[in-house]
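> prediction below, plus the sequence it came from.
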Amino acid sequence: NNFVLRCEMDRTKLATGKAVSEEYTHGGFNWIATSEKSGDSANFAVRCVSDHKGPWKCEIEVGMHVLQPIGYFAFLSQEDHVFDENNFNKVVDFHYSWSSVEYHADIPNHKFAIEFRIRIIRTEKMEAEPGMFAAPNNRSDVILKIGEKRLHVSREFLAVHSPVFETLFFGDFAEKGKEEVEIKDVVYEEFLDLLHLIYLGPMEFTDRSVTHILKLGDQFQMERVLKQAEKYLTKTTGLDEMKKLIFADQYRLGSLRDHCLDSFTTLTQLTNKIKSSPDFALLSDAMKAAICERVAKLA
């Protein structure tokens, strides 16, 4: 998830006051960096663009380094930034004096160059696209209708992953043998995320998507999906521990429950969390008992 964009300015470009890096594709996004004269300064910007049709987000850490006459890049500054579908231009909060740019560009066999060393921290594409499910293919034999939208899938493949679908497609139900089956009580975009997960393998969960993946994994009794979501929840720092305990309680995720309780290393830390969280009342008696056991161990 690390890559470099470089802007270079020789004597020819110096006259225009502008420099642009080559466009670079990384992490599913298109990247470009620019440098432009503004008064007595050179302003720098990074641009992130996605072809994704729905909402998206990309959080980065960007460090800026300038080429020195002796041949190495010296560190200038570093900062974090979040791009999304409404905010894809970032004017970096660093201004380099234009006289310094001219100085570098005028040195024989040298040029002004700045590198943007970028690390992608996390990304979210908040709405999966139909892709392989939009039209019939050599592996599809049934249409799932969700609202007014349709998805082309394989009965057998879904049945392997879900006893609910196995019963629906191969049990003694009216849906057996139908070319089109209506799926109720699901959100199209959320169900599409589920299909991408089971068809294409491990997906990059987000704090947003894990909520509906858990719900659907439980609804369709997909144990492997629940385990993948549980693994993500043990690692993410974006969700409160009490929220994770609610997930563990609701979806019977024992490893997540133990992980969350073990994260409280002092009695004060745990009791303060309980007192400050309105979600504590939502927990089952069994989960409250597990918390009490942890309190006793820390006492």
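Yep, that arrived.

> rest of the way, CA atoms for contacts and neighbours
Will do.

> please, where are all the helices along the stretch 151-299 of the chain?
Secondary structure of the stretch 151-299 of the chain by DSSP state H, counting those that start in this stretch: the helices cover 155-161, 163-170, 188-200, 209-219, 223-235, 241-250, 254-262, 267-276, 285-298.

> residues in contact with the first one?
Under the contact criterion C-alpha atoms under 8 Å, 6 or more residues apart in numbering, helix 155-161 has outside partners S140, D141, V142, F165, E166, T167, F169, I198, M222, R224.

> let me know the closest of those residues to L283.
L283 lies nearest to M222 out of those, by C-alpha to C-alpha, at 23.1 Å.

> what about versus this one:
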Amino acid sequence: MSAAGKKYDNKDTDLVPEVKRLKSSFEKQDISLVVGGKRLYINKAELMEKSPVFKTMFTADFKEKNALEIQLPDKDLHHFLMFLRCTLDGYDDSINDLNVHFIIPIAHEYQVKQTLDKADLFLSNHYVNRNLGGNACKDIVNGIIEAEKYDLTQTLNTLIDFASRKKFAYISQASDFNAISKRVLHKISMARWQKDIDGNTGKQCTASNGSYEVRN
């Protein structure tokens, strides 16, 4: 049979998951997202696979179910493009210092767990690599607020540890300190207590011989 007359199998039932995933970026682009007045042509099936929000939008009884164009008027084009290129298959864009804080809110809104987890891991490592002394109190406080808001578990745990080792007199003066939830403040206090951190010095309460100091 000539190439022109050959029939092709479009069901992909014979493909292993990884090959099927990579091939998805080359499928028919059957829907457009209008962001910042510009059309972005996307494969609906891939978008549904990545985002439960889009899956519901396209399968439940919403006006978008059979639409060929979806308007997203409140989204920033640059930020949304960074999100898509770090989320959709076929792109090699990585999460970095320049895009992570723009990607996180969008990934959280559309419940794209894979992208949110990557951002969470990146941020956690970012803070760890700077060490305790390299993270100012205001950065720790702002990071905690962001991690709480967007459910960044690894980042939150890292910053709770750092906050527990900062002097209370300093960290409590950070401008948004009072925006930290009572639940997280409790975790910071418990971490400080469990590690015997002195709130005045930010250091462990140890005597000169290396044993723990008992304080009345």
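Sure, I can see it. These numbers were taken from a predicted model, which means no experiment stands behind them.

> before we move on, back to that, got a ChimeraX select line for the buried ones in the contacts of helix 155-161 of structure 1?
Restricted to buried positions by 16 or more other C-alpha atoms under 10 Å, the ChimeraX selection for these reads:
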select :140,141,142,165,166,169,198,222
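
> can you add distance to R150 of structure 1 and give the contacts of helix 155-161 of structure 1 back as TSV?
Formatted as TSV, the contacts of helix 155-161 of structure 1 follow (distance: C-alpha to C-alpha, whole Å):
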residue	distance to R150 of structure 1
S140	12
D141	13
V142	10
F165	17
E166	20
T167	21
F169	17
I198	18
M222	22
R224	25
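
> which position in structure 1 pairs with Y150 of structure 2?
Matched to structure 1 by TM-score structural alignment, Y150 of structure 2 sits across from Y251.

> typo on my end, it should be S94 of structure 2
For S94 of structure 2, the residue aligned by TM-score structural alignment is E204.

> now do F122 of structure 2
In structure 1, F122 of structure 2 lands on Y232 (TM-score structural alignment).

> now its match, nearest residue through space, not along the chain?
F205 (6.9 Å; C-alpha to C-alpha, 6 or more residues apart in numbering).

> still on that earlier bit, can you lay out the helices of the stretch 151-299 of structure 1 as JSON lines showing distance to H65 of structure 1?
Output for the helices of the stretch 151-299 of structure 1, formatted as JSON lines (distance: least, C-alpha to C-alpha, whole Å):
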{"stretch": "helix 155-161", "distance to H65 of structure 1": "49"}
{"stretch": "helix 163-170", "distance to H65 of structure 1": "55"}
{"stretch": "helix 188-200", "distance to H65 of structure 1": "38"}
{"stretch": "helix 209-219", "distance to H65 of structure 1": "36"}
{"stretch": "helix 223-235", "distance to H65 of structure 1": "32"}
{"stretch": "helix 241-250", "distance to H65 of structure 1": "38"}
{"stretch": "helix 254-262", "distance to H65 of structure 1": "40"}
{"stretch": "helix 267-276", "distance to H65 of structure 1": "42"}
{"stretch": "helix 285-298", "distance to H65 of structure 1": "48"}
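
> V91 of structure 1: which of these is closest?
Among these, helix 209-219 sits nearest to V91 of structure 1 (C-alpha to C-alpha), with 29.6 Å.

> give the buried residues for that closest one.
In helix 209-219 of structure 1, counting by 16+ other C-alpha under 10 Å, buried: S209, V210, H212, I213, L214, K215, L216, G217, D218.

> mean deviation, that helix versus structure 2?
Superposing on structure 2 and averaging over aligned pairs (mean C-alpha distance after the TM-score superposition for structure 1), helix 209-219 of structure 1 comes out at 0.9 Å.

> the inter-axis angle of that helix versus helix 241-250?
10 degrees (axes from the mean of the first three to the mean of the last three C-alpha atoms, to 10 degrees).

> packing partners of helix 209-219 of structure 1?
Packing contacts for helix 209-219 of structure 1, counted by 3 or more C-alpha pairs under 8 Å, 6 or more residues apart in numbering; DSSP states H and E, involve helix 188-200, helix 223-235.
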